[in-house]
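Pasting a predicted model and its sequence here:
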Amino acid sequence: MAADRGRARSGDGKPRPDRSGPRGAGDRKGYQGKPKPERDRRDRGAPRDESPSTRESAHLSKAIVGELQATARPGKAEDLVKVFGQAAQAFLEEDYAEAIRLGEQSKQMALRSASVREVLGLAYYRTAQWSETVREISTFRRIAGSQEQNHVLADAYRALKKPDKALDLVDMVEKGKVDEQVFFEAQIVAAGALADMGELDRAIARLEGLDLRPPVARDHHLRTWYVLADLLERRGRYTQAKELFEAVAGADPEVTDAPERAARL
């Protein structure tokens, strides 16, 4: 259902308080992209309703409905599609407690569903329940054989004070095998893990090695600029940090503290 992209925590290791990080995890401002729930859906197409069960969850793609039906316990396929559809909708509406409640119900009906374990893990991530995030996203990875959520799993390990494990996970994310946004988010988490280990220069180099001058800056570019600016400021490279904070402020002035941070430098 969802690739939780753009949720990596800021360079100082503190989660961001809004949609871009786990809810309730802190009050420090960091870069957060404008809310775009639809971007979290792996398959954005809403298929035509073909059965009562899919009418209950019209936002699920045909592929996801098929995966749910294939992994459901005997006699539970229709109930699973309905309950999981409600869980996915709760997630998109940012009602993460409800998404967890319904996701756990879905899991009991389909322990081997990658879609269920992914959404459940992301809901736990948004509520800063790190051990549960690790459990569910690790299971998703084993079932799906996917790198799409490595950055989320790695960020949970960072929160559990295991930056070395976080770094191992994001190092597995290969450019060209995932969406550009996922690759950038993995590098943001990698930089954060390196900073956690006291390796500021390596953290900065990790982000400076990315293409930071795209023709059109997207949310993941702005997040990278913000985190890099934060790291540069911590390293004492104030002029470069100011330039990046100003670039973020110029592109998206209302949803970050970049204008204030630039003004202080």
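Good, I have the coordinates. Numbers count the residues shown, from 1 in each chain.

make it CA atoms for all contacts and neighbour counts henceforth
Noted.

quick one: contacts for Arg141?
114, 147, 149-150 (Cα atoms under 8 Å, 6 or more residues apart in numbering).

So it lies in a helix, does it not?
Yes. Assessed by DSSP: H, G, I helix; E, B strand; the rest coil, Arg141 belongs to a helix.

among the contacts of Arg141, which are in strands?
Among those, DSSP state E puts none in strands.

can you list the residues you listed in TSV and add distance to Asp201 and neighbour count?
Putting the contacts of Arg141 into TSV (distance: Cα to Cα, whole Å; neighbours: other Cα atoms under 10 Å) gives the following:
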residue	distance to Asp201	neighbour count
Ala114	37	26
Gln147	26	20
Gln149	26	26
Asn150	23	25
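
what about the closest residue to Tyr125 other than its chain neighbours, how many residues close to it?
Excluding its sequence neighbours, the residue lying closest to Tyr125 (Cα to Cα, 6 or more residues apart in numbering) is Thr133, at 5.4 Å. By other Cα atoms under 10 Å, 26 other residues sit near Thr133.

where's Thr133, which helix or strand?
Assigned by DSSP states H and E, Thr133 belongs to helix 130-144.

What residues sit buried inside that helix?
With burial defined by 16 or more other Cα atoms under 10 Å, the residues of helix 130-144 counted as buried are 130-134, 136-141.

same thing with stretch 248-257?
Counting neighbours by 16+ other Cα under 10 Å, stretch 248-257 gives 248-249, 252, 256-257 as buried.

what are the ranges of the helices in the stretch 101-250 of the chain?
114-126, 130-144, 150-159, 163-171, 180-196, 200-208, 219-235, 238-251 (DSSP state H, counting those that start in this stretch).

right, and the ones you listed - which one's nearest Asp95?
For the helices of the stretch 101-250 of the chain, proximity to Asp95 was assessed by Cα to Cα; helix 114-126 is nearest, at 8.8 Å.

Now do the closest one and helix 130-144, the angle between them.
Relative orientation of helix 114-126 versus helix 130-144 (axes from the mean of the first three to the mean of the last three Cα atoms, to 10 degrees): 160 degrees.

could you give the angle of helix 114-126 to helix 150-159?
Angle between the axes of helix 114-126 and helix 150-159 is 40 degrees (criterion: the same axes, to 10 degrees).

Now do the same contact list for Leu167.
Leu167 neighbours (Cα under 8 Å, 6+ apart): 154, 189-190, 193-194.

run the last query once more with 10 Å
Listed by Cα atoms under 10 Å, 6 or more residues apart in numbering, the contact partners of Leu167 are 151, 154-155, 157-158, 186-187, 189-194.

here comes the other one, which I'd like you to weigh against the first:
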Amino acid sequence: MPIPDDVTGQEIDKSVRQELQSLPKTLGEDVARNLVMVARLLDSDPEQAYAYAKVAFRLASRVAAVREAMGFAAYSTARYSEALAEFRAARRMTGSAELWPVMADCERGLGRPERALAMAGEPEVQRLDRAGQVEMRLVAAGARRDMGQADAAVVTLQSSELASNAVHPWTARLRYAYADALLAVGRADEAREWFGKALEADQSGTTDASDRLAELDGVEFVDALDLSAEEADEVTETEADRPSPDAEAKPQAEAEPAAEAKPQETQATDTDPEPEPHAESESKENEAAPSAFLDDPFKEPGEQA
């Protein structure tokens, strides 16, 4: 896999560099550079990130950071069984519980929400920091919804973190998940309020709260780039049929003297042909296509034990 020259491997976290020190220097540098590419591409091109993770895995499968990177690359491409296996391996190597929420989310991805819900009640949750416990709550609420327990999902998300006015990296997602859960049980007015609160906290644009608000308000958007060739031609023809601004701006007073100056025409007889009516240009208004709102089913609500 080609790696840009500007990627040195020094961009990775210090703790990961320390793990790689157990490898020969040249090998460690190669692994580090591949891990940098995984991090760079994980959001924008998950498949490419997965390919770089596979290279790092082939070079250093006994390094916990590599197994974790492999897990996240597999997770981002919906390879949930593979991701779960890699997260379990990384957890065995480090003894850390920080991967517990994403492991539970893999269970959801594999169609086993009841297992994800059971994991929310395990002692490992108590070892998580506050951010990890919020993630676990999001996953558990999502599992509730997977199981058809929409009202329980709403209750699951009601917490001190949700009620707090402080803004943390997870605040926007938690408020968004709560709004979405409210909407699922028909509480649209409350959902709108919480989508608004999510938007206030979403400084990095991690959610589509603004689009969801527009949807609730009945606002529809049309992207000109999405118009078909036929629709684009209709728009062009409609524009061509419109009178020019100069013609519209011409004062009526200027047109009247010219009409008065015309010689009086002979009155039409019964045999005179009737003047043909002017054909009016027909224009077709483009219908506004509703925006598509795509939600990731595995980044929704969760529950804390």
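Right, received. Where do you want to start? All values derive from a computational prediction rather than experimental measurement.

now what about the TM-score between them?
Scored by TM-score structural alignment, normalised by the length of the first structure, the superposition of the two chains gives a TM-score of 0.68; 204 aligned residues with a Cα RMSD of 2.4 Å.

if we go to the second structure, which of the contacts of Leu167 of the first structure are intact?
Shared with the second structure under both residues aligned by TM-score structural alignment, their matches' Cα atoms under 10 Å, the contacts from the contacts of Leu167 of the first structure are 154-155, 157-158, 186-187, 189-194.

ok, which pair from these is furthest apart?
Greatest spacing in those, by Cα to Cα: Tyr157 and Gln187 (14.9 Å).

Mean per-residue distance, stretch 99-106 of the first structure versus the second structure.
Per the superposition on the second structure, stretch 99-106 of the first structure and its aligned residues are separated by 3.0 Å on average (mean Cα distance after the TM-score superposition for the first structure).

Just tell me the aligned range of that stretch in the second structure.
Residues 49-56 of the second structure are where stretch 99-106 of the first structure lands when matched by TM-score structural alignment.

who wins for most neighbours among the kept ones among the contacts of Leu167 of the first structure?
Asp155 leads those on contacts (other Cα under 10 Å) with 35 neighbours.

roughly how far apart are the counterpart of that residue in the second structure and Asp45 of the second structure?
Using TM-score structural alignment as the criterion, Asp155 of the first structure maps onto Asp105 of the second structure. Distance check for Asp105 of the second structure against Asp45 of the second structure: by Cα to Cα, to the nearest Å, it reads 21 Å.

before we move on, what about Ala166 of the second structure?
From Ala166 of the second structure to Asp45 of the second structure the distance is 33 Å (Cα to Cα).

out of these two, which sits in the busier spot?
Higher neighbour count among Ala166 of the second structure and Asp45: Asp45, with 13 against 9, using other Cα under 10 Å.

Hmm, the more buried one is touching Tyr52, no?
No. Between Asp45 of the second structure and Tyr52 there is no contact under Cα atoms under 10 Å: 11.0 Å.

count of residues packed around Arg234 of the first structure?
Neighbourhood size, Arg234 of the first structure [other Cα under 10 Å]: 14.

That one maps to what in the second structure?
Match for Arg234 of the first structure (TM-score structural alignment): Ala184.

For that match, give its distance to Asn34 of the second structure.
Relative to Asn34 of the second structure, and taking Cα to Cα, Ala184 of the second structure is found at 41 Å.

swap in Val16 of the second structure?
12 Å.

who touches Arg130 of the second structure in this structure?
136, 161, 170.

Apply 7 Å and report the result again.
Arg130 of the second structure makes contact with no residue, according to Cα atoms under 7 Å, 6 or more residues apart in numbering.

What lines up with it in the first structure?
By TM-score structural alignment, Arg130 of the second structure lines up with Glu180.

got it, and Ser96 of the second structure?
Correspondence of Ser96 of the second structure to the first structure, assessed by TM-score structural alignment: Ser146.

on that earlier part again, kindly present the kept ones among the contacts of Leu167 of the first structure as JSON lines, with separate columns for distance to Glu174 of the first structure.
Formatted as JSON lines, these follow (distance: Cα to Cα, whole Å):
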{"residue": "Ala154", "distance to Glu174 of the first structure": "15"}
{"residue": "Asp155", "distance to Glu174 of the first structure": "17"}
{"residue": "Tyr157", "distance to Glu174 of the first structure": "20"}
{"residue": "Arg158", "distance to Glu174 of the first structure": "20"}
{"residue": "Ala186", "distance to Glu174 of the first structure": "10"}
{"residue": "Gln187", "distance to Glu174 of the first structure": "11"}
{"residue": "Val189", "distance to Glu174 of the first structure": "14"}
{"residue": "Ala190", "distance to Glu174 of the first structure": "13"}
{"residue": "Ala191", "distance to Glu174 of the first structure": "16"}
{"residue": "Gly192", "distance to Glu174 of the first structure": "18"}
{"residue": "Ala193", "distance to Glu174 of the first structure": "18"}
{"residue": "Leu194", "distance to Glu174 of the first structure": "18"}
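
all strands for the stretch 151-300 of the second structure, in order.
For the stretch 151-300 of the second structure, no strands are identified by DSSP state E, counting those that start in this stretch.

With neighbour numbers in mind, choose between Val16 and Asn34 of the second structure.
For the pair Val16 of the second structure and Asn34, the greater number of neighbours falls to Asn34 (27 against 16), based on other Cα under 10 Å.

ok, and the closest non-adjacent residue to the aligned residue in the first structure for the more buried one?
Counting by TM-score structural alignment, Asn34 of the second structure lines up with Ala87 in the first structure. Residue nearest to Ala87 of the first structure in three dimensions, not counting chain neighbours: Ala99, with 4.5 Å by Cα to Cα, 6+ apart.

okay but the one you found is in contact with Phe91, surely?
Yes. Contact criterion Cα atoms under 7 Å: Ala99 of the first structure and Phe91 qualify, at 5.3 Å.

Compare neighbour counts for these two and give me the winner.
More crowded of Ala99 of the first structure and Phe91, by other Cα under 10 Å: Ala99, with 27 against 23.

Helix, strand or coil: sort out the more buried one for me.
From three-state DSSP, the assignment for Ala99 of the first structure is helix.

Against Leu120 of the first structure, how distant is it?
When Ala99 of the first structure is compared with Leu120 of the first structure (using Cα to Cα), they lie 7 Å apart.

who touches both of these two?
By Cα under 7 Å, 6+ apart, no residue touches both Ala99 of the first structure and Leu120.
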